[in-house]
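> attaching a predicted model along with its sequence, questions to come.
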Amino acid sequence: MELRQLHYFLTVAEELHFGRAAKRLQMTQPPLSQQIQQLENELGVLLFKRTKRHVELTKAGTTFLEGVTRTLEQLNQTIDSSQRAQRGEIGKLEVGFVGSATYDILPPLIREYQNQYPNVELKLQELSTPNQINELDHQKLDIGFVRPPIQGDAITSEIIHETPCILALPKHHPLTKEKEIQVSMLQNQPFIVVSRNIWPELYDDIVALCRNEGFSLQIKQEATEYQTVIGLIAAGIGIAIVPASMKNYSVKDVVYREIANANLTAKMAIAYQKDRLTSEAGNFIKLIRKLK
């Protein structure tokens, strides 16, 4: 039994006329009649009662029609699902992110992706950059939102977002009286920083900024994410240079000031294994590039 024979049978059953059915199928009547007869012989049942003027389904034909209709509907659904899976419209996407990504680029991106691909199961994991690279290496993540630079021979990365850095201070710190902070004013101030192994590029940039002004950065406390940094600032532990997007992280007793001529920026990158990029991940990356 061949799939085309089922389509032939269904068309004849709908038309109850071999001539009209043959026309719909864009074939001549004799080959169609032969195919139906061959199907009947294979099944061992008579599907149609035929006269010179009339064609009707037999009882066996009616039963077979019900089954064929269900089968073809299921097959069409399966084909459609397979095609959608290949296009990345259904499936699963594992995304890692650093916590600070939730204050700028990530929320609108996730909303838009879910609007466009509602049948993709999206799983999000908050992880540090090193942990995301490890998960990507072990194929446990499809895409990571990370802080560059990225190490790893199999990992591809690209900068997708860049934001200026500002100074975050406790509410009652003397420097809050200044409208704009000069770098020289940061000398001897207790700093809270995100650890170098978590975000080496920005850490080194901050150290270099102070060194270029002739003093060393006084590190009072290190943290793994900027949410923690902001919390420690609110507690009066010290001050910090943070991405401007952290102003969206509303915390009482923390104020922000511009730093004159600092030219510090915080970069966000996406990282992925190019050689194992799924359709779902490919669609996600296209959307990132469109929205950035």
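Arrived safely.
> all contacts plus neighbour counts: C-alpha atoms, from now on.
Fine.
> burial count for residue 199?
For residue 199, the count of nearby residues is 21 (other C-alpha atoms under 10 Å).
> I'd guessed it sits against residue 150; true?
No - counting by C-alpha atoms under 8 Å, residue 150 is not a contact partner of residue 199; they are 10.0 Å apart.
> structure two is appended below for comparative analysis:
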Amino acid sequence: MSFNLRQLECFFTVAETLHYGRAAERLFIAQSSVSAHVTQLEVELGERLFARTSRRVSLTTFGAEFLHELKPQYDALVVGYSKFQKVASGVRSLKLAHTPELGHWLFPNLLDLIDQLAVERRPAWRPRLMHTHDQIEGIVNGAVDLGLCWEASVPNGVENLVIARSPFVAVLRQDDPLAQKARLRLSDLRERHLLVSPRPNNSFLDAKLQKAMVQAGLTSSALEEVAGYDEIGIHVRTSRAVGVHPAPVASISRTPGVCFRLLAEDDLWVNVCVISAPRDNDEQRAEMIELLRVAAEAATEQNRLSLSETLS
């Protein structure tokens, strides 16, 4: 089971209060539920987050590092979500589903673009955090209007518009010998343990990576899944493993002591897409898709600069 936002919410609240009972009161849930959510998160991470005795609760070293890395990103997601919950009078809000990573990557630029518009032209929309397969289902059944995701196979009647194209990068410790190279190939990683984000979340993306690995002489046995894209840097920092992930991770990761190197494989890249289906709000959808396309262009350039900076 991958971690969820409720587990993170419980962890952050316990980390702030250092008391399971007070955390439960603040969250309006049972203390046993708080404890269960934190324990599940620890199982997923494979490390203890808190040291607990009968008298006190304290963060472990790993727990403190995890808090430092994840809390700013969690807070930004909450603030961004609240800001996007605007409903224009008399206009139905456009429901935009997004994966965690692509929302984190594109939304800052999207916010800037929307703020530059005249008030009467600003779109009424609401974001929904959803993995790719859930987005496709939501598009089909009308629960969402647009989906922002990595390229995926979609059923008939669902449109798949490419707004950006991303290469893959290797995520390395800064003291890794491979970090001395400006670019790498998958074949450079043959003797290394590789980390990837959850593969079932997008079978299309996984198939593309698997094909490139086979061509480079790597096997799937070298892969280990971590709970999410935002944990790859943490696992790389605490081991000698190498992360493999689409390039946006280079501009949104805040893990100290890691760097990113472009994987120069001709066939190893993935599209960022907006998925949709014909609705009665085609004009609204078209305006939002254009904003997303421009935001993706800006984010792609920022990503290029982030990769360049890691070499300086």
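Alright, I've got the coordinates. For clarity, every value in this text was computed on a predicted model and none was experimentally measured.
> just give the TM-score of the two.
After superposition, the two chains reach a TM-score of 0.60 (TM-score structural alignment, normalised by the length of structure 1), with 205 aligned residues with a C-alpha RMSD of 2.7 Å.
> residue 130 of structure 2 and residue 100 touch, don't they?
Yes - using C-alpha under 8 Å, residue 130 of structure 2 makes contact with residue 100 at a distance of 7.5 Å.
> common neighbours of those two, please.
Common contact partners of residue 130 of structure 2 and residue 100 (C-alpha atoms under 8 Å, 6 or more residues apart in numbering): none.
> can you list the residue ranges for strands in the stretch 101-250 of structure 1?
Secondary structure of the stretch 101-250 of structure 1 (DSSP state E, counting those that start in this stretch): strands located at 120-126, 143-146, 156-170, 180-181, 190-194, 218-223, 240-243.
> residue closest to the middle of structure 2?
residue 101 (2.2 Å; C-alpha atoms, centre = their mean).
> so who does that residue touch?
229-230, 249.
> conserved subset of those residues in structure 1?
Contacts conserved in structure 1 for the contacts of residue 101 of structure 2, using both residues aligned by TM-score structural alignment, their matches' C-alpha atoms under 8 Å: 229-230, 249.
> okay if I get these as a markdown table plus distance to residue 193 of structure 2?
As requested, these are exported to a markdown table (distance: C-alpha to C-alpha, whole Å):
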| residue | distance to residue 193 of structure 2 |
| --- | --- |
| 229 | 16 |
| 230 | 18 |
| 249 | 19 |
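> what about these, which are in helices?
Judged by DSSP state H, the subset of these located in helices is residue 249.
> chain center to the lengthiest helix in structure 2: distance?
What stands out as the longest helix in structure 2, according to DSSP H, is helix 282-309. Centroid displacement of helix 282-309 of structure 2 relative to its chain, using C-alpha atoms, centre = their mean, to the nearest Å, is 16 Å.
> same check on stretch 270-290 of structure 2?
For stretch 270-290 of structure 2, the distance to the chain centre is 21 Å (C-alpha atoms, centre = their mean).
> buried ones in it?
The neighbour-count check on stretch 270-290 of structure 2 (16 or more other C-alpha atoms under 10 Å) flags 270-277, 284-285, 288-289 as buried.
> out of the strands of the stretch 101-250 of structure 1, deepest packed?
strand 143-146 (a mean of 29; mean count of other C-alpha atoms under 10 Å).
> surely residue 73 of structure 1 is within a strand?
No - Residue 73 of structure 1 is assigned helix when assessed by DSSP: H, G, I helix; E, B strand; the rest coil, not a strand.
> how many other residues sit next to it?
Counted with other C-alpha under 10 Å, residue 73 of structure 1 comes out at 12.
> report the contact partners of it.
Applying C-alpha under 8 Å, 6+ apart to residue 73 of structure 1 gives no contacts.
> roughly how far does it sit from residue 5 of structure 1?
15 Å (C-alpha to C-alpha, to the nearest Å).
> likewise for residue 77 of structure 1?
Taken as C-alpha to C-alpha, the span from residue 77 of structure 1 to residue 5 of structure 1 is 19 Å.
> superposed on structure 1, what's the mean shift for the strand or helix carrying the residue nearest to the centre of structure 2?
Assigned by DSSP states H and E, residue 101 of structure 2 falls within helix 100-115. For helix 100-115 of structure 2, the mean deviation from structure 1 after alignment is 3.0 Å (mean C-alpha distance after the TM-score superposition for structure 1).
> tell me which residues in that helix are buried?
Buried residues in helix 100-115 of structure 2 (16+ other C-alpha under 10 Å): 100-107, 109-110.
> to residue 19 of structure 1, which of the strands of the stretch 101-250 of structure 1 lies closest?
Smallest distance to residue 19 of structure 1 across those (C-alpha to C-alpha): 45.9 Å, for strand 120-126.
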